[in-house]
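*Asks:* Structure here, sequence nowhere to be found:
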């Protein structure tokens, strides 16, 4: 896609601090990292969301995400990582990208970046589970 910055990085027409360049995708440092060493992994093809990535490409793409996750931990001496994907909402670039954020104990990041909301009761939780399961069965 001509106006997609991630497509430009994949094509080599936009600069980035690359950490991996493979047939399944490209990984590079986020320009606005949560912590130094925050990496974005993108598929080569322009797809906006995880649901748009063709099923045959999932093993290769997530294999790259897995390898980058292990490399962030080993290369930076991180105690772990936070791995996340936004689909449309909070997706700053409309090209699928997986965040791999290095973590260390006491780094100040507490759980998710958004508030949590409890279910009113088990009935409400069961209703949500049933609705999701029904949509999954219909897919």
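*Replies:* Nice, I can see it. Here the structure is a predicted model, which is why all the values come from computation and not from measurement.

*Asks:* CA atoms for contacts and neighbours, from now on please.
*Replies:* OK.

*Asks:* so residue 3 is in which element?
*Replies:* Using DSSP states H and E, residue 3 sits in no helix or strand.

*Asks:* any chance you could map the strands in this protein?
*Replies:* Taking DSSP state E, the strands of the chain run over residues 18-22, 25-29, 39-42, 80-85, 98-103.

*Asks:* Can you check which helix is longest in the protein?
*Replies:* helix 58-76 (DSSP state H).

*Asks:* Return the most buried member of the strands of the chain.
*Replies:* Mean neighbour count (mean count of other Cα atoms under 10 Å) peaks for strand 39-42 among these, with a mean of 27.

*Asks:* List just the one of the strands of the chain that sits closest to residue 123.
*Replies:* Taking Cα to Cα, strand 80-85 is the member of the strands of the chain nearest to residue 123, at 29.0 Å.

*Asks:* what inclination does the closest one have with respect to strand 98-103?
*Replies:* Calculated by axes from the mean of the first three to the mean of the last three Cα atoms, to 10 degrees, strand 80-85 forms an angle of 160 degrees with strand 98-103.

*Asks:* One more to weigh against that first structure:
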């Protein structure tokens, strides 16, 4: 793991290094998947890159290859018909640990008693406003 950047005070980096025990589900050279110890549903787990990056945009592309395949394998193994994959960036977006991580959260029923309860406060933007935002983002992607 010498080529993997870590941060000494990061709880997830400590889990990666084996300094903090975890219920490890799977591991590759670039990711670690383990059970969430503060689950909001039975089977709630995390997939994290071993490389320490605070936000998704900070994570090098070569460290992303195993993330979605790991989440898909976990979803298939867990056998939940309905589930959420969640990734937050920054405190206002509800990120609690400053290390990129993806939640696999089973949603066993339509009520909000178990699993992720999500509101979708759609903004009332005009097509002109959407087009303007599109042009700004698209221009920066090129």
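*Replies:* Arrived safely, thanks for sending. Quick caveat, the model's predicted, so the values are computed rather than measured.

*Asks:* What does the superposition give as a TM-score?
*Replies:* These two chains, once laid on top of each other, score a TM-score of 0.82 by TM-score structural alignment, normalised by the length of the first structure; 133 aligned residues with a Cα RMSD of 2.2 Å.

*Asks:* ok so, going back, can I get the strands of the first structure in a markdown table with distance to residue 11 of the first structure?
*Replies:* Output for the strands of the first structure, formatted as a markdown table (distance: least, Cα to Cα, whole Å):
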| stretch | distance to residue 11 of the first structure |
| --- | --- |
| strand 18-22 | 11 |
| strand 25-29 | 10 |
| strand 39-42 | 12 |
| strand 80-85 | 22 |
| strand 98-103 | 18 |
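
*Asks:* so how far is residue 80 of the second structure from the residue of the second structure sitting at the aligned position of residue 7 of the first structure?
*Replies:* When the second structure is aligned by TM-score structural alignment, residue 7 of the first structure is paired with residue 13. Applying Cα to Cα, to the nearest Å, the value for residue 13 of the second structure to residue 80 of the second structure is 29 Å.

*Asks:* Comparing these two, which residue is more hemmed in?
*Replies:* Neighbours were counted for residue 13 of the second structure and for residue 80 using other Cα atoms under 10 Å; residue 13 has more, 22 against 14.

*Asks:* Now do the contacts for the residue nearest the centre of the first structure.
*Replies:* Central residue of the first structure (Cα atoms, centre = their mean): residue 98, 1.9 Å from the mean position. By Cα atoms under 8 Å, 6 or more residues apart in numbering, residue 98 of the first structure lies in contact with 40-42, 65, 83-86.

*Asks:* Can you tell me which of those comes closest to residue 112 of the first structure?
*Replies:* residue 84 (9.8 Å).

*Asks:* Can you find the partner of the residue nearest to the centre of the first structure in the second structure?
*Replies:* In the second structure, residue 98 of the first structure lines up with residue 102, judged by TM-score structural alignment.
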